[in-house]
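*Asks:* any chance you can model this:
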Amino acid sequence: MKPLDSEHLASFAANFQNDFSAHIGRDEEEAAELDRMRNALRDSLDLNIFTRQGIEWYRSAYIEAFLFMYDTAFYDREAGRYRIDEILDDGEREFGGYDIILLWQSYPRLGIDDRNQIDYYRDMPGGLQGLRQVVDRAHARGVRVFVNYNPWDIGTRREPGAPPYTDKRGYRGRFPDTNAPAVADAEALGAVIKEIGADGVFLDTMASDDPGFLAPMERANANIVFNPESLPPTEALSSIAGSWLQRNTVVPPDLMTIRWVEPRFSFRAIDRNADEHSDIIQKAFFHGCGQVVWENIFGWWNPWPETDRALLRRCVRLLRQFSAAFQDRDWQPYVATEVDGVYAHRWHSGETTMHTLINESGAAVSGPVLQAPATSPDGRQMRHYDLWNGAEIQPAQQGEAHLLPISMSGGEAGCIVSAPAGVEVDLGAGQEEPASAGAAGIDRKRLTLSDLSLRLVEPSPPVAAGEEPEEMCRVTAGTFNFGVRHNNRTVMEGACYDKIDQLWDKYHPRRFIDLPEYWIDRTEVTNASYLDFLEQARYLPRDLTNFLRHWHKPAGSEQEPWRWSPPPGKERHPVIWVDLDDARAYAHWAGKRLPLEEEWQKAAGFAVWPWGDGFDPALCNSGADDTTPVDRFPGGASHVGCLDMAGNVWEWTESERDDGHTRYAIIRGGSYLKVEGSIWYNASGAQPNDCHEKILLMYPGLDRCGTVGFRCVKDVAQT
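*Replies:* Alright, predicted model coming up:
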């Protein structure tokens, strides 16, 4: 190795990871040179965060659960309660216990209406106080809670004023200022952190924080920690003490620069789309890193197999028991082994020496893999333990060293601990304890398309022969060529009802559907019509959160929505802030039902848009600031006479599905609101006839949106 120089040091530090193959099994002189290089790099960095009191726990946080808050395992909508204890029980039983849970609230719901990412925390069941109870319960069980931040959310509702700080754009400093006033989301997110007691922030798509972002977080929680999705640069270590670790960063003989420089950095590896995790679990363990457990991937169920769960339980027991060794600042990566392709790292804690190993030789190994001292510095005999398999090693003497034989399958990790005689080592540290009987956990069977059957739809009272329902359009019977697609980005993440076996979905296969004759409302249901329903039916939802949020509510009428009134001048605008059940209740009262998705599309027509193949902004409400009266655009009528089938408001369809993990429905037509600035938003603005949007369902307060209304259909008596 060439002598240490500033150019070599800068080159090494600039890389997120370095090929360490030239330094495998290095001699003492080269090892000393590398140590000098490492210390010089440390001297150039601000590493004070790693000695800060109050965040010591983060250094040994090995298991993080990505908790997709729309998962039905998290919130019981029938009982109206969070199932946090059941989630944590399952984590202990199946994964060895979580150190962190990340509460993910936003994508892929952002962009359907103008609520921003922080609103989605505020509108969770029970509001921020409800989330405070979740956090308090997690804390009582020794689990920390992170919130999520999406820096790309720049096109939704902006936050009001906030106290000044250095960079008034905060985290928006890297993004266009379009629709983004000076106030940063950092202040609003800080308020959420303070109110619910969160411990950290996941920085989605980011590698580090920005100037102006840290101060509001620390005002909310002086011991806040960040968890970026990507590897940070070394200069970010002044404020970043942990991150995710993507799969390609753990492949030997590469070495993560941050891991080498600062082993107290908190890494958790992730390969979310994999259906088998043993490789990344073992490679991460080799580097002394934990895992992110993520099974509900934005609505696509990708459960961990039992073999992987058992393997992770083994690794996390070893990581926790030897946490001090894995934070050894003098640790030595890629020390010499006896077998080509078997790599080893060496770590120390007190009198104990630990080697983590990984067999990348391409074949099984059985025999000596390491040399280790036969005696301790003070002359005591050394004993050696294969903790991966729970057995003491019987070494062979070779001069003043011991040769340590073990057996390893191809790709398998290993863990050897050496200690002087008299120092106790727990041989069972890596072994499974007998499972105790307990409540059944999360169902982890893989789903099939049959698990996504449509909710049963009851027919409406039929239209009699010769009858023409008022303000409805007739759709004749016949075979319909039904083809539908997602329109929000190149692919739709989270899967839909035709591709349950993979994450990505965009085009649904075309199919021919025989539809009988039916009638469909000419317009979207208006505020005035919905008020008639309330007054006559005395409808009272079980949960009033955000119900008709924009209507006027006289004092004392909070539980009597039939006394409420629409905004003045908007009587003929479509009703919004209603969920599926609110729409179904109206339809039932009116002697109708909600349309099936294919019924909605057939009524919209067979061209690209309801009025023809070319988009015309004069024929619909798209990209505006608000809803319009339902008869404002007569020129935009579909082939059967329906208005506003593109734009104004999205429309509920009778399309609810529940795979046992995620509930969702399909909305059609798009709305007046156009949310721009990121590929990660849902589709927005008016939508073509063959485009649909999957909307995740959780509970009424979130399901009700300021851009979603509905129209109804009526069945025809069959002769």
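
*Asks:* going forward, measure contacts and count neighbours with C-alpha atoms only.
*Replies:* Will do.

*Asks:* immediately after the helix or strand that contains Gly414, which helix or strand?
*Replies:* Gly414 is part of strand 413-420 when elements are defined by DSSP states H and E. Next helix or strand after strand 413-420 toward the C-terminus (DSSP H and E): strand 472-475.

*Asks:* quick one on the thing from earlier: residues making contact with the strand holding Gly414?
*Replies:* 282-283, 285-286, 351-359, 375-376, 380-388, 408, 425 (CA atoms under 8 Å, 6 or more residues apart in numbering).

*Asks:* check stretch 25-38 too.
*Replies:* Against stretch 25-38 from outside (CA under 8 Å, 6+ apart): Met1, Pro3, Leu4, Leu9, His23, Trp260, Val261, Tyr334, Val335, Ala336, Thr337.

*Asks:* show me the contacts for the last one.
*Replies:* Pointing back at Thr337 there. Thr337 sits in contact with Gly25, Tyr343, Ala344, Val369, Leu370, Gln371, where contact means CA under 8 Å, 6+ apart.

*Asks:* do a quick rundown of the strands in the stretch 51-200 of the chain.
*Replies:* Along the stretch 51-200 of the chain, the segments classed as strands by DSSP state E, counting those that start in this stretch run 63-68, 75-76, 81-82, 100-104, 144-149, 200-203.

*Asks:* circling back to that earlier point, nearest to Glu599 among the contacts of Thr337?
*Replies:* Checking these against Glu599 with CA to CA, the nearest one is Tyr343 at 61.3 Å.

*Asks:* let's see this one next, to set against the first:
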Amino acid sequence: MSGGFDPLHPREIDLPTAVPLDGDLSEGEAAERLDDAKIFAAPDDPADIPRWRAQLAAWREGARRRYPAPTRYDDPASAWASRCFTVAQVWLWDELFFDFDTQRFTPERFLDDARERFGGLDGVVLWHAYPVIGIDDRNQWDYYRVPGLEEAAAALRDAGVAVFVDYNPWDTGTRRGGDDAAELAEVVVRLGADGVFLDTLKKAEPELVAALDAARPGIGLEGESKLATARIADHTLSWAQWFADSETPGVLRARWFERRHMQHHIRRWHRDHAGELRSAWLNGVGVMVWEVVFGAWVGWNRRDAATLGRMLPVQRLLHRWFVEGEWTPLSVLEGPVTASDFALDGVTLTVLANSGDADAVYVPSIDVGQASPSAREVPAPVRWIALHEPDAALTTDPPAVTVPAQGIAAVLRIEGDAPTPSELRDLVIALAGRPHVADSAFPHRRARRLLPAPREAGSADADEIARASAGALVVAPGEHVLTVRYRARETGMHEGAPYVDEWKPLPPRLHDQRTLERVAVLPAPVRVAVAEVTEAAFGRYLDAIGEAGASDHPRSERPVTGVTLARARDYAAWVGGRLPNEDEWQLAAEQPGFERRRPLVWNWTESEHSDGRTRFVMLKGGSDHRSEGSDWYFDGGAQHPTFAAKYLLPGLGIDASPSIGFRVCWDGER
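*Replies:* The predicted structure is shown next:
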């Protein structure tokens, strides 16, 4: 904790905004304060709810006069965004989305998993560059130039899933290409993207909006965190990130202003998403599913995944009620049970949420004051259906609705002369296989060290092997205690999320320098090459294996770079060795005689790990290259031997970098 800030509690700017119950909220200073709210807080006294609703309506009426009419929402090309209830962030090299064995994208596998656990996805953000960008001069656009990515994006869209690409406005310290707007528009067209996630931005500038509109009519622009009321007109989506709610769930300001605007609740480091799900359900908006946060596992528990699976069929099939119906927030407030009503065409959808730790039962009340039927005309009775109950069926009696602990439920009321919604049959079928799940245990994953596939060893001649191993440093067997230093990026270190349940990581905790101790046990001595493999030595290897174009490879004493991890392993096996792991590298580096060739480059190690979703390799040594201008870039510059960097492993050769070389080690003393 720094400066009195408690990372486990929301900051002042994240808190909900109280709604004055007196005075004119259609204009003036009080109205302008509400223009900047994240969430309108619910009133403390239930008796104030009618006045609170009236004040919200007054604010909205005034705000619509103050700000441009949201004509973008009237464009049929933009209508998809209001149906995009659940979006997943996916690292391109997530092992559900990419198969490292076959080196191909597997979007169908990713979608199947989401369909089983969450009820499917409406959109996917293809996250591509951060946190590896900056290791060399490649810019964010280079990381979207990946073989097979266009086909993967097409497969997502063919499955009815919107594709978002990511824009990093902070990427100013890598190689410069074209104008950002032109580069981004090219990516949108090439991948057939439906939307753009505006990383670190709340909104896009008008010039960027115009360029993207020209590239893809109906493009959805989604900023990170609070979107200004003035810009809701040209941004059909936004994140509700780190939005703290009142104890009784309140109303999302952007959604109240424009019902067709889609928001996605997200608290990326939380292991319990019940609060976000409640707010999304009661406000008729969506959520962001983000289980791998830049390489750190923050998977959803079974309860929350099941809750989302119970929400989505209602949101998708009764979409019109959420965007066109008359919205009555806080229509029910009975202890921990809260509800919103959405009424349309004589049918009222009541969505209920339970913030308590015990199941609750809600029984709708029959409206009083209705005229008694005359002898000549007896109206058809009101019909009800509790959508999430087992064997849900229409009834003329108000049903007893079970609202599970930390869960949701819904009930439809159909007036006597109103037709039954045509969507009801499909909705009941979709919900039948979606029971509530009480298990809220965090689904831990542990990263395990991966052993490389066996390679043909020792095929280089004796002179080549002798030259490669000359002067190698011997690391003694036994137990070694190592001090390891690293920068606490969002990737975490070997395993675990670095900011579990924190509200929002902020400097100095975010990206600060940290230290840990590791105990390394070496069962036998290891000889580590005194320096990195040179371009000349690697060229001889390419000649030996008959690599096409090998004669064009430089033959200098500079460290060879642009070599994938797999190819570095192949070379090491060729000279009868392997890559050193991170501990062996560090122990060798602490000995006299350990050398670094120039220019300095990071070194591959044999410390490749996977938790089943993310592969990463520990790099050692640092490099002369440093991308300047943003803390989001990968570490650069010369580093002390104790420093380690967690490098998320891309596939399809993208891991090869002009900033990464390698050295070899051999088991045994001789």
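
*Asks:* and the TM-score between these chains?
*Replies:* After superposition, the two chains reach a TM-score of 0.82 (TM-score structural alignment, normalised by the length of the second structure), with 614 aligned residues with a CA RMSD of 3.5 Å.

*Asks:* re the thing from before, and the contacts of Thr337 of the first structure, which is closest to Arg52 of the first structure?
*Replies:* Nearest member of the contacts of Thr337 of the first structure to Arg52 of the first structure, counting by CA to CA, is Ala344, at 30.6 Å.

*Asks:* residue in the second structure paired with the closest one?
*Replies:* Alignment note (TM-score structural alignment): Ala344 of the first structure maps to Ala339 of the second structure.

*Asks:* in what helix or strand does the closest residue to its match other than its chain neighbours lie?
*Replies:* Ranked by CA to CA, 6 or more residues apart in numbering and with sequence neighbours excluded, the top spatial neighbour of Ala339 of the second structure is Leu352, at 4.3 Å. Assigned by DSSP H and E, Leu352 of the second structure falls within strand 347-354.

*Asks:* any idea how far that strand is from the middle of the chain?
*Replies:* 29 Å (CA atoms, centre = their mean, to the nearest Å).

*Asks:* and for that strand, what's in contact with it?
*Replies:* Contacts for strand 347-354 of the second structure (CA under 8 Å, 6+ apart): 278, 281-282, 321, 336-343, 360, 403-415, 418, 421.

*Asks:* next, the mean deviation of it compared to the first structure.
*Replies:* Strand 347-354 of the second structure, aligned to the first structure and superposed, deviates on average by 2.2 Å (mean CA distance after the TM-score superposition for the first structure).

*Asks:* which parts of that strand are buried?
*Replies:* Of all the residues in strand 347-354 of the second structure, those buried under the rule 16 or more other CA atoms under 10 Å are Val347, Thr348, Leu349, Thr350, Val351, Leu352, Ala353, Asn354.

*Asks:* stretch 491-510 of the first structure now?
*Replies:* For stretch 491-510 of the first structure, by 16+ other CA under 10 Å, it's 492-497, 499-500, 502-507.

*Asks:* what does Trp680 of the first structure align to in the second structure?
*Replies:* By TM-score structural alignment, Trp680 of the first structure lines up with Trp632.

*Asks:* count the residues that sit near its match.
*Replies:* 19 (other CA atoms under 10 Å).

*Asks:* please apply the same query to Tyr130 of the second structure.
*Replies:* Tyr130 of the second structure has 19 nearby residues by other CA under 10 Å.

*Asks:* next one: Ala638 of the second structure
*Replies:* Neighbours of Ala638 of the second structure using other CA under 10 Å come to 17.

*Asks:* repeat for Glu205 of the second structure
*Replies:* 10.

*Asks:* how about Glu187 of the first structure, what's its match in the second structure?
*Replies:* Glu187 of the first structure maps onto Ala182 in the second structure, by TM-score structural alignment.

*Asks:* spatially nearest residue to its match (excluding sequence neighbours)?
*Replies:* Here the residue nearest Ala182 of the second structure, using CA to CA, 6+ apart, is Ala211, at 7.2 Å.

*Asks:* what's the one you found aligned with over in the first structure?
*Replies:* Match for Ala211 of the second structure (TM-score structural alignment): Pro216.

*Asks:* for that match, what is the enclosing helix or strand?
*Replies:* Going by DSSP H and E, Pro216 of the first structure is part of helix 214-220.

*Asks:* over to Val369 of the first structure?
*Replies:* strand 365-373.

*Asks:* can you give me the helices for the stretch 101-250 of the second structure?
*Replies:* 107-118, 149-158, 180-191, 206-215 (DSSP state H, counting those that start in this stretch).

*Asks:* same list, those helices, but as CSV with distance to Arg64 of the second structure and mean neighbour count please.
*Replies:* Output for these, formatted as CSV (distance: least, CA to CA, whole Å; neighbours: other CA atoms under 10 Å):
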stretch, distance to Arg64 of the second structure, mean neighbour count
helix 107-118, 36, 17
helix 149-158, 34, 17
helix 180-191, 30, 17
helix 206-215, 20, 15
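
*Asks:* Leu252 of the second structure is nearest to which of these?
*Replies:* Nearest to Leu252 of the second structure, of the helices of the stretch 101-250 of the second structure and by CA to CA, is helix 107-118 at 23.3 Å.

*Asks:* the closest one maps to which residues in the first structure?
*Replies:* Using TM-score structural alignment, helix 107-118 of the second structure pairs with 84-95 in the first structure.

*Asks:* one step back: surely the residue nearest to Ala182 of the second structure and Ala181 touch.
*Replies:* Yes - if you go by CA atoms under 8 Å, Ala211 of the second structure and Ala181 touch, sitting 6.2 Å apart.

*Asks:* ok so, going back, restricted to strands, list the contacts of stretch 25-38 of the first structure.
*Replies:* Applying DSSP state E to the contacts of stretch 25-38 of the first structure, the entries found in strands are Tyr334, Val335.

*Asks:* nearest to Asp451 of the first structure among the contacts of stretch 25-38 of the first structure?
*Replies:* Nearest member of the contacts of stretch 25-38 of the first structure to Asp451 of the first structure, counting by CA to CA, is Trp260, at 46.7 Å.

*Asks:* show me what contacts the nearest residue to Val132 of the second structure once chain neighbours are set aside?
*Replies:* The shortest distance from Val132 of the second structure to any non-neighbouring residue, by CA to CA, 6+ apart, is to Phe634 (5.7 Å). Residues near Phe634 of the second structure by CA under 8 Å, 6+ apart: Pro131, Val132, Ile133, Gly134, Ile135, Ser627.

*Asks:* which position in the first structure pairs with the fourth one?
*Replies:* It refers to Gly134 of the second structure. Mapped onto the first structure by TM-score structural alignment, Gly134 of the second structure lines up with Gly111.
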